[in-house]
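Colleague: Just need the structure, nothing else, for what follows:
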Amino acid sequence: MINRIEKTWFRYQGGLLPNISALFYCQLAYFGGAGLILSLNPILMAAGTLAMAHGMVIASYLIHDCGHNTLFKSPCHNAVVGKALNWLSGGCYGTYADLRMTHMQHHVDNADVGTLDYRGYLARHPAQRKMVEVLEWLYVPAVELIMHGVLILAPFVFKEKKDQRLRIMRVAVIRFSLLLALFLYSPMAYLCYLLAYTILLTVLRFMDAFQHNYGVLAFADSAELIKHRGDRDYEESHTFSNLISIKHPWLNLLTLNFGYHNAHHARPTTPWHLLPTLHQTLYGNDTSVVIPFWKQLSSFHKNRVARVFGDDSETQGDRFAQRLWDGSAVGIGGVSFLTPF
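Modeller: Now for the predicted structure:
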């Protein structure tokens, strides 16, 4: 019976148990964490905040796999699950279709392409820039909050998204009503949710910061897009794997193996649970593509303000790689797959 279900519904043999487990876990962590927060017991609220945050992290990376159609055989089934999980992750202001399209463009164009140039905006508005830099110094993910906030405004700002206005108003009414109800129930519970959401954004941006040094391009930069589109050598030399641990690979499940990024870009349709095997097949014991975790932490900490604007010199692959290994790389921000611009 189990084998029949797996062959009928799941794209890869052996995918039923890991995918069902991950789907069950993210919902248990999210809703179980919510229950602990609503208990109003300080210790349980703290545990619930962490559980909810991790539930959202796993949900987010499952959305990523759904976007690549690696969970189920049917793209429709992947889309249904991806849309549902997008509500858990808080990214539901943007559509799943836009999310998937933008991420596929990232793979095809070998670039991080966006409509919203927040760097240009901050450069033109010094007061807002200073505020963002202060918040980033305090470890508040201000850039990510801006990107997620603009998801709400996008249908009213970008003409190509104006057909989503009614949808975004419905989503906003539901989301803000739930948040208001939570606040009226307990301001502390409301703050716990905000903290869980902040942890989610911090984890996502930490994982994104050093995986590529493509540089961020506007849609208008078509010449730059064409320059590297489909160039596998360029893709490989500008992609890095940021594992949590090489010695204890089970720790990488904390981010659903998203750190095996070279393996993911080599074969984007490989499901999350097979990425460690693929990485071993492609690279064996070669650790040259893997950034040591403590160096990731060091660069993420030291350059948290500089990352608001990034570092143009890091578009040079070899130099960027060297700076990754000496812990001084600035990395990049504002490129989450949950913010499809």
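
Colleague: can we go C-alpha only for contacts and neighbour counts from here?
Modeller: Will do.

Colleague: Look at Ile20 and say how many residues are nearby.
Modeller: Residues lying near Ile20 (other Cα atoms under 10 Å) number 11.

Colleague: now do Thr198
Modeller: Neighbours around Thr198, by other Cα under 10 Å: 19.

Colleague: Which helix or strand contains it?
Modeller: helix 187-209 (DSSP states H and E).

Colleague: quick one: that helix to chain centroid distance?
Modeller: The chain centroid and the centroid of helix 187-209 are separated by 12 Å under Cα atoms, centre = their mean, to the nearest Å.

Colleague: Same check on stretch 334-341?
Modeller: Using Cα atoms, centre = their mean, the offset of stretch 334-341 from its chain centre is 7 Å.

Colleague: now His103: how far from Arg323?
Modeller: 26 Å (Cα to Cα, to the nearest Å).

Colleague: Comparing these two, which residue is more hemmed in?
Modeller: His103 (25 against 17).

Colleague: elements contacting whichever strand or helix holds that one?
Modeller: Secondary-structure element containing His103, defined by DSSP H and E: helix 96-109. Packing partners of helix 96-109 (3 or more Cα pairs under 8 Å, 6 or more residues apart in numbering; DSSP states H and E): helix 42-67, helix 75-89, strand 112-114, helix 222-228.

Colleague: One more pass at 6 Å, please.
Modeller: Of the remaining helices and strands, none touches helix 96-109 by 3 or more Cα pairs under 6 Å, 6 or more residues apart in numbering; DSSP states H and E.

Colleague: Report the inter-axis angle for it versus helix 42-67.
Modeller: For helix 96-109 against helix 42-67, the angle by axes from the mean of the first three to the mean of the last three Cα atoms, to 10 degrees is 60 degrees.

Colleague: Let's see this one next, to set against the first:
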Amino acid sequence: MLWLNGGCYASFKDLAAEHILHHVKKIDSVAFDVPTFINNVPRLIRSLILVLEWSYFPAISFIIQWRAVAAPFWNPQRHDERLRTIILLIVRSSLFILLGLVSLKALILYFLAYIGMITVLRIVDCFQHTYETFLAGSYAPKRNSTYEQENTFTTLISRRYWWLNLLVLNFGYHNAHHALMRCPWYNLHKLDSDLFANRENYSLTLPQLLKNYHRFRVSRLVKGQGKAVDGHGNLNLDAFYGAVGVSFLVKS
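Modeller: This next block holds a predicted model:
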């Protein structure tokens, strides 16, 4: 699956380790801070990125992915990965060239499907956390389970027709996933029903997800994720901009 979605440049072991760190530390570890990056690049590049993102082209995601691919060549701590990365680039480039020679239409459709995959992941993942974000390798305090659940949100396609969430392998049952990481993906809907049935303030519906994803598709790049809950513990969608580029199968 990593080969299909372009995540193969990082080893499964490293990706699993980052996922576990996310659960243990209760933080989001990122390769670089998106708002800081956006607000400090030259104006022309910044404008181009914002226009592409406004047009639903996931420019930031591609920047993050290619930055991760290139990391072994500029990050001394990852120099041992250079040969593996070169081999992967040669193999994948050869496969894409071969696909293009056989069917240019198939190559174009693969690219469009890939953009679609990233967009779906973004919509589902965008509002799942309001964790503090730390640069990879920097000091990050360990938070407790109360902080974890207060900053985790469930993002479902449908609560009534739970089987629709199988389209994204129950990825939206995020509070349940964080409550019991070892719970198999196919049982998450049952765990969520047992633990969080009455926690509506921490659950976003599909219309809410789509509306806020659309509404803040540029704002979140320059302002950060915002705040999801007001001082009274109520969900405040007007200030919940959402995260971007936090879980796209790249090594930080």
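
Colleague: so what corresponds to His264 of the first structure in the second structure?
Modeller: Per TM-score structural alignment, the equivalent position to His264 of the first structure in the second structure is His177.

Colleague: Over to Tyr193 of the first structure?
Modeller: That one, Tyr193 of the first structure, aligns with Tyr110 by TM-score structural alignment.

Colleague: Contact partners for its match?
Modeller: Counting by Cα atoms under 6 Å, 6 or more residues apart in numbering, Tyr110 of the second structure makes contact with nothing.

Colleague: So it versus Leu169 of the second structure, what's the distance?
Modeller: For Tyr110 of the second structure relative to Leu169 of the second structure (Cα to Cα), the value is 21 Å.

Colleague: Just give the number of residues close to Glu160 of the first structure.
Modeller: For Glu160 of the first structure, using other Cα under 10 Å, the count is 10.

Colleague: Translate it into the numbering of the second structure.
Modeller: Glu160 of the first structure maps onto Gln77 in the second structure, by TM-score structural alignment.

Colleague: How about Leu116 of the first structure?
Modeller: Checking TM-score structural alignment: Leu116 of the first structure goes with Phe32.

Colleague: cool, Asn242 of the first structure as well?
Modeller: By TM-score structural alignment, Asn242 of the first structure lines up with Thr155.

Colleague: repeat for Ala209 of the first structure
Modeller: Ala209 of the first structure maps onto Cys126 in the second structure, by TM-score structural alignment.

Colleague: Quick one: residues contacting that match.
Modeller: Gly242, Ala243.

Colleague: Likewise for Gly331 of the first structure?
Modeller: Here Gly331 of the first structure is in contact with Ala209, Phe210 (criterion: Cα under 6 Å, 6+ apart).

Colleague: Could you find the counterpart of it in the second structure?
Modeller: The equivalent of Gly331 of the first structure in the second structure is Gly242 (alignment by TM-score structural alignment).

Colleague: Run a quick neighbour tally on Leu297 of the first structure.
Modeller: 12.

Colleague: Report the secondary structure element holding it.
Modeller: Per DSSP H and E: helix 293-302 holds Leu297 of the first structure.

Colleague: swap in His189 of the second structure?
Modeller: helix 188-196.

Colleague: according to the alignment, that helix goes to what range in the first structure?
Modeller: So helix 188-196 of the second structure sits over residues 275-283 in the first structure, by TM-score structural alignment.

Colleague: So what touches that stretch?
Modeller: Ala263.

Colleague: now stretch 44-53 of the second structure
Modeller: Contacts of stretch 44-53 of the second structure (Cα under 6 Å, 6+ apart): Ile38.

Colleague: distance from it to the first structure after superposition?
Modeller: Superposing on the first structure places stretch 44-53 of the second structure at an average distance of 1.1 Å from its equivalents, by mean Cα distance after the TM-score superposition for the first structure.

Colleague: according to the alignment, that stretch goes to what range in the first structure?
Modeller: Using TM-score structural alignment, stretch 44-53 of the second structure lines up with residues 127-136 of the first structure.

Colleague: Buried by neighbour count: which residues of the matching stretch qualify?
Modeller: Neighbour counts over stretch 127-136 of the first structure (16 or more other Cα atoms under 10 Å) mark Arg129, Val132, Glu133, Leu135, Glu136 as buried.

Colleague: Now the first one: which helix or strand?
Modeller: Secondary-structure element containing Arg129 of the first structure, defined by DSSP H and E: helix 126-137.

Colleague: helix or strand right after that helix?
Modeller: Counting by DSSP H and E, the next helix or strand C-terminal to helix 126-137 of the first structure is helix 142-157.

Colleague: mean deviation (superposed) between that next one and the second structure, please.
Modeller: Mean deviation for helix 142-157 of the first structure: 1.2 Å (mean Cα distance after the TM-score superposition for the first structure).

Colleague: Buried residues, that helix. List them.
Modeller: Buried-residue list, helix 142-157 of the first structure, by 16+ other Cα under 10 Å: Ala142, Val143, Glu144, Met147, His148, Val150, Leu151, Ile152, Ala154, Pro155, Phe156.

Colleague: starting at the chain centroid, how far to it?
Modeller: Worked out by Cα atoms, centre = their mean, helix 142-157 of the first structure lies 15 Å from the chain centre.

Colleague: likewise stretch 167-177 of the second structure?
Modeller: Worked out by Cα atoms, centre = their mean, stretch 167-177 of the second structure lies 13 Å from the chain centre.

Colleague: How about stretch 110-120 of the first structure?
Modeller: On Cα atoms, centre = their mean, the centre of stretch 110-120 of the first structure falls 15 Å from the chain's centre.

Colleague: who's in contact with that stretch?
Modeller: Taking Cα under 6 Å, 6+ apart as the rule, stretch 110-120 of the first structure contacts His106, Tyr214, Val216, Leu217, Ala218, Arg229, Glu235, Phe309, Phe341.

Colleague: Mind listing what's buried along it?
Modeller: Quick answer for stretch 110-120 of the first structure (16+ other Cα under 10 Å): Asn110, Ala111, Asp112, Val113, Gly114, Leu116, Tyr118, Arg119.

Colleague: What's the match for Tyr96 of the first structure in the second structure?
Modeller: So, by TM-score structural alignment, Tyr96 of the first structure is matched to Phe12.

Colleague: What is the neighbour count of that match?
Modeller: Neighbours of Phe12 of the second structure (other Cα under 10 Å): 14.
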